[in-house]
Every structure is written in structure tokens, then in C-alpha cells.
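**Q** Compute the structure for the input listed below.
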Amino acid sequence: MKRARSTNPLTAALLVLIAVACAVTLYHVLWPVRAPTLPPTPPEVEVTQSDAPIPIAGLGVPPFDHYAEIVDRTVFREDRRKPPPEQTEVSEEPDDEPPPLEPPAYDLIGVVTTPDRNLALLRPRSGGDVVRLPVGAELEGWRITNIDNTNLSVENAGRTLNMEIDRTSKPSAPARPASRAAPAVPGAAKPASVPAGMPANPAAPNAAAEVRRRAQAAARAGRRSANPAAPTVEREFRYRKSPWAVQEEAARKTKSQSDGASDAGG
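**A** Predicted coordinates for the structure are as follows:
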């Protein structure tokens, strides 16, 4: 017996594709595809003057004067009358007004009061000498109208300004002159250098104590001359000894006597 050959599925599919491709190719060869044809372009027509639109007579816009009656007899008023024109007020003030004057560039630093009049002491801010001005004087276009103890008033073109005393800046105290050293005497010995930790003048504490003692003595003498009968503190201390001082004095006497007796016995 002969064995039947089995057909491979892949081979069968390949044969089907080849057959379809051959059929499509044969169809295109026998019946080719034709491109669509466009309609013919119409010829261009030239527009002449006779072909332009002709305006219709009787439809023109009338002039503005034709509506004057409508404007004069407005429908927004009850009397149907045109309102009178508004009258603009003419300003009497001149248009070109001068700019306001700047305040004086001065600082009030003081006021001098006299029986006759008051004088204002003014110092320019830009620097310079202090000026004294009375009431009625001119100051950079401003007239001084009043001077008080602490302020003054100036006026210009109806404007009034008050200037108070400037207390922010005070004059600095004059510098104290430096002490000049005494000129050296020719032939005089130079002072010896003082060691560190020792006073420059050892006799200074003793001199201070001596001055204090003399001042106390002078004060006691003054009190004694004013009231001789009043006992002084020193006299009271001398006449009225405390019990502790009495005991100490007695102990010293006893000790001195015992020391003297022991010396005599020896």
C-alpha cells in the first residue's frame, strides 16, 4: 500500500496568496483604472463700464438741514422746545498766577526783648552771620508781622507762616586750651622715674591728712568762739571716758606695777 501525502497548511496558504496576486494583476492589465477628468475652465469675461450697477434715483440721503425741525422740537421735553444754550461763567481771576513763594530759608535761634521793640535772631540755613530783624522788616519777600518770646510770624500775598525757635541745634562749648608744660630750667635735675605701683608723690597722703586736720581744728575753733560755754567733742571725750576705756587703763596700770615689782625683786 502507498502512503497518502499530507499537505502542509503553510504551503497551501502560500499557494492561495500567489493565486490571488495573479488574479489582481490580470484584472489591472485587462481593465486599467482611468483618472477622473475635470470640467473645462470657462472663459474669462471682462467687466465693462456698462456692466457696473446703476444707482437708483430717489434713494439718496437728504442733507442735515432737512432734520432741523426734529432737532428743534425734541420729543424728550414736555414743551417740545429746544433748551437754551448754557452760559459758561467767565473766571475773573487771571490764568497766569505766580507760583507761591517758598518759606524763608532761615532758622529762628532766639528773640531779643527790649522795652521798645523785639528783635528776631535769624540764622541762614546755607551758613552765614546771624541777622537781627524787627517787626516790619523784609525777609526773602516775606514781611515780619509779629515777634513773640518763642516764635515770629511772616506774611506774603495773604499767606501767614509761623516760625518757632529751633531748639534742635545747640552751640558747641568752646574747646578748653591744652595745658602748657612749664619750661625746663637749665641746670635743674630731672625728676626721677616713679616705680610702678607707688604714688608719684609719697608725701601727698600726709599733706592731705594735714590739711584735713587743720580744717577740723579751724572748725572747732570757730564753734568755740561762737559758744565758749558749750563743751567740744574732744573735751567731752576727755572728761567722760567709757567703762571700757577705764578698765583698759586700770589693766595697763596693774601690769606696769607688776612689771616694776618683778624687776625690783630680781
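**Q** rest of the way, CA atoms for contacts and neighbours
**A** OK.
**Q** Would you agree residue 144 is in contact with residue 156?
**A** No - assessed by C-alpha atoms under 8 Å, residue 144 is found out of contact with residue 156, at 9.3 Å.
**Q** which one of the two has more residues nearby?
**A** The neighbour count for residue 144 versus residue 156, taken as other C-alpha atoms under 10 Å, is higher for residue 144 (22 against 14).
**Q** what kind of secondary structure is the more buried one in?
**A** strand (DSSP: H, G, I helix; E, B strand; the rest coil).
**Q** What residue, apart from its backbone neighbours, is nearest it spatially?
**A** Leaving aside its sequence neighbours, residue 144 sits nearest to residue 154 (C-alpha to C-alpha, 6 or more residues apart in numbering; 4.4 Å).
**Q** For the comparison step, fold the sequence that follows:
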Amino acid sequence: MLAVVVYSWRYFDEPPEGHAGTFPALILLFEAGMAGFALTGDLFDAFVFFELMGAVAYALTGYRIEDPRPVQGALVFVVVNSLGAYCSLLGIGLVYARTGELGLAQIGAQLARHRPDALLSVAFVLIVTGLLVKAAVVPLHFWLPDAHSVAPTPVCMLLSGVMVELGVYGTARVYWVVFSGPHGITHAHLRAVFVATGVLTALVGAVMCWQQRHLKRLLAFSTVGHVGLFLTGTALLTPPRRPAPPCTSPPTPG
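**A** Take a look at the predicted model:
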């Protein structure tokens, strides 16, 4: 964020007509959403902070409203990421309906006592889908080149250097803290899915880089390729072990 602020200093001095002070305010709002998402222990709050980042990123992408191209790129960005946000919100609602909790640790403790069922599997898929849209993972990546190619350069730094990485981080955190308990979703199956998705994303990003003649689109597909590497590396990690829930059955008489 410090690098973005330094690089974007000229945008503070030359705002579009009628938008004095807008750019630095949006940068600070983006940073607030980033910090909140990384620090919160509440699933719904994490969703709110990530959507705050997304809303600010939409506005920053279309910052030069006198040019129709940034507005079009921001519109694609809004539509695709809003669909991902609806998926995450629906998944959070399903988890809350089952557990009555929104804290990540509290939900994990509740789910550790019960075997997963179809509802929890669907909730996990919905939540992770919303996060992977933000992470620009194939086949949910096409918003990033469109936004990247028309956004101001400091905004490209935010998209490539902050937003997509936090999507991968959020996916890992939701799984490890919430769904990886003793009776949670099987890690071996998820590892295979995420490794395959990460490898596919890395390959698509690398191949598409080779095809580009526009510098910002090339950098966008480079970001997609690196996200694939991040996702593959994260999937190959071992989840932290959690103690099994205490036994609540009555002791056997001596």
C-alpha cells in the first residue's frame, strides 16, 4: 500500500473535475478493507470487508470516467465479482443456519462435532467460489485482464499485489479454520481439486501471456499465472491439526 501511495502521488494533485480528494480517500478505504479482512475472526465481517475492497476497486478501475473504456472494464469487474459475492453470502447463510454462529473458530468447533453433509458441502463450495472469483482463478479469471488493461497503474498494483492474493488467503483460512475439523471435508479430495485448478490456472496464465501485445493485459495474465502457483502451493500445505472434541458420553460404570 505504501508503494501504491508513493506511485500514485500525481493522482492526488491532478484529480478529474469535481473529484478533488477522491483518489486518496479510495486508496485509504481499500487499505481499511484489506486490514479488516486479514484481521477479523468473523465470517460475515470478512465478507463485508472483502466487498468493501471490491467496491473501492470498482470505483478506482473506472476512475477516469471521461473515457468509456475504464467504465466498461469496471462494469465487467462489478458484474462478475458481484455474482461471486452472492455465492459467498448464500454460503455464509447456510453455515449460519446450521450452526447459529458467525465466528470462524466457533463455527469450526461446532462442525468438528458433526460429520459433513450435503448442505455443508454446498456452503463450502459457495463460499470458496466467491473467494476464488476475487482471486481470478481459471475459469473465473476473465474480469482481471479487462479491468487491468484500463485501470490506472496504481490500481493495477492493488489488483495484482493485494486483492487476488487475499482471495487465495481467504480460501485457505476458511477451510483450515472452519471446515477441516476431525469430521470435516476430506483434505485429500480438496487437495487434488485445488492442485488441478492451480496448475490449470498457471498454465492458462502463462500461455495467455505469450499471446498478448498489450503490456497491462500481459501483466494481468502474469498475475493469473502466479495465482495458480499460489493456489497449488497452498493446496499442498498440511492443515494445522486441531484437537478432537471432548467425549460427552457418560463414563462406563466400574
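**Q** Can you give me the TM-score here?
**A** Once superposed, chain against chain, the TM-score is 0.18 (TM-score structural alignment, normalised by the length of structure 2); 68 aligned residues with a C-alpha RMSD of 5.6 Å.
**Q** Report whether the residue nearest to residue 144 of structure 1 is found in a strand, as I expect.
**A** Yes - checked against three-state DSSP, residue 154 of structure 1 lies within a strand.
**Q** need the contact list for it.
**A** 142-146, 160-162 (C-alpha atoms under 8 Å, 6 or more residues apart in numbering).
**Q** try 7 Å this time
**A** For residue 154 of structure 1, the contacting residues are 142-145, 160-162, by C-alpha atoms under 7 Å, 6 or more residues apart in numbering.
**Q** who does the longest helix that structure 2 contains touch, helix- and strand-wise?
**A** As assigned by DSSP state H, the longest helix anywhere in structure 2 is helix 68-99. If contacts are counted by 3 or more C-alpha pairs under 7 Å, 6 or more residues apart in numbering; DSSP states H and E, helix 68-99 of structure 2 sits against helix 43-61, helix 118-134, helix 143-150.
**Q** With distance to residue 174 of structure 2 and mean neighbour count added, can I get those in a markdown table?
**A** Putting those into a markdown table (distance: least, C-alpha to C-alpha, whole Å; neighbours: other C-alpha atoms under 10 Å) gives the following:
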| stretch | distance to residue 174 of structure 2 | mean neighbour count |
| --- | --- | --- |
| helix 43-61 | 8 | 22 |
| helix 118-134 | 8 | 21 |
| helix 143-150 | 23 | 24 |
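**Q** Nearest to residue 95 of structure 2 among the ones you listed would be which one?
**A** helix 118-134 (6.3 Å; C-alpha to C-alpha).
**Q** what's the angle from the closest one to helix 43-61?
**A** Between the axes of helix 118-134 of structure 2 and helix 43-61, defined by axes from the mean of the first three to the mean of the last three C-alpha atoms, to 10 degrees, the angle is 30 degrees.
**Q** Identify the residues contacting stretch 203-218 of structure 2?
**A** By C-alpha under 7 Å, 6+ apart, the surrounding residues in contact with stretch 203-218 of structure 2 are 145, 148-149, 221-222, 224-225.
**Q** coming back round to it: and the gap between the residue nearest to residue 144 of structure 1 and residue 124 of structure 1?
**A** Relative to residue 124 of structure 1, residue 154 of structure 1 is positioned 16 Å away (C-alpha to C-alpha, to the nearest Å).
**Q** same check, this time on residue 259 of structure 1
**A** Taking C-alpha to C-alpha as the measure, residue 259 of structure 1 falls 94 Å from residue 124 of structure 1.
**Q** Neighbour count for those two, which is higher?
**A** Per other C-alpha under 10 Å, whichever of residue 259 of structure 1 and residue 124 has more neighbours is residue 124, with 14 against 11.
**Q** Neighbours of the closest residue to the more buried one other than its chain neighbours, how many?
**A** Leaving aside its sequence neighbours, residue 124 of structure 1 sits nearest to residue 106 (C-alpha to C-alpha, 6+ apart; 4.4 Å). Neighbour count for residue 106 of structure 1, taken as other C-alpha under 10 Å: 18.
**Q** Residue 106 of structure 1 touches residue 122, doesn't it?
**A** Yes - the pair residue 106 of structure 1 / residue 122 is scored as a contact, 6.0 Å apart, by C-alpha atoms under 7 Å.
**Q** Residue 12 of structure 1 should be in a helix, yeah?
**A** Yes - counting by three-state DSSP, residue 12 of structure 1 is located in a helix.
**Q** That one and residue 253 of structure 1, how far apart?
**A** Taken as C-alpha to C-alpha, the span from residue 12 of structure 1 to residue 253 of structure 1 is 162 Å.
**Q** Confirm that residue 255 of structure 1 lies within a strand, as I assumed.
**A** No - Residue 255 of structure 1: not assigned to a strand; according to three-state DSSP it is helix.
**Q** if I pick it, what's in contact with it?
**A** The contact partners of residue 255 of structure 1, by C-alpha under 7 Å, 6+ apart, come to none.
**Q** how much space between the spatially closest residue to residue 113 of structure 1 that is not a sequence neighbour and residue 162 of structure 1?
**A** Excluding its sequence neighbours, the residue lying closest to residue 113 of structure 1 (C-alpha to C-alpha, 6+ apart) is residue 119, at 6.6 Å. From residue 119 of structure 1 across to residue 162 of structure 1, the span is 15 Å (C-alpha to C-alpha).
**Q** Between these two, which has more neighbouring residues?
**A** Neighbour totals were compared for residue 119 of structure 1 and residue 162, and residue 119 leads with 19 against 12 (other C-alpha under 10 Å).
**Q** so who does the more buried one touch?
**A** 111-113, 132-134.
**Q** So which of the residues you listed wins on neighbours?
**A** Going by other C-alpha under 10 Å, residue 111 tops the contacts of residue 119 of structure 1 with 21 neighbours.
**Q** With adjacent residues omitted, what lies nearest to it?
**A** Nearest one to residue 111 of structure 1, counting by C-alpha to C-alpha, 6+ apart, is residue 120 at 4.7 Å.
**Q** any chance of the contacts of stretch 203-218 of structure 2 in TSV, with distance to residue 202 of structure 2 too?
**A** Output for the contacts of stretch 203-218 of structure 2, formatted as TSV (distance: C-alpha to C-alpha, whole Å):
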residue	distance to residue 202 of structure 2
145	15
148	18
149	20
221	9
222	9
224	7
225	4
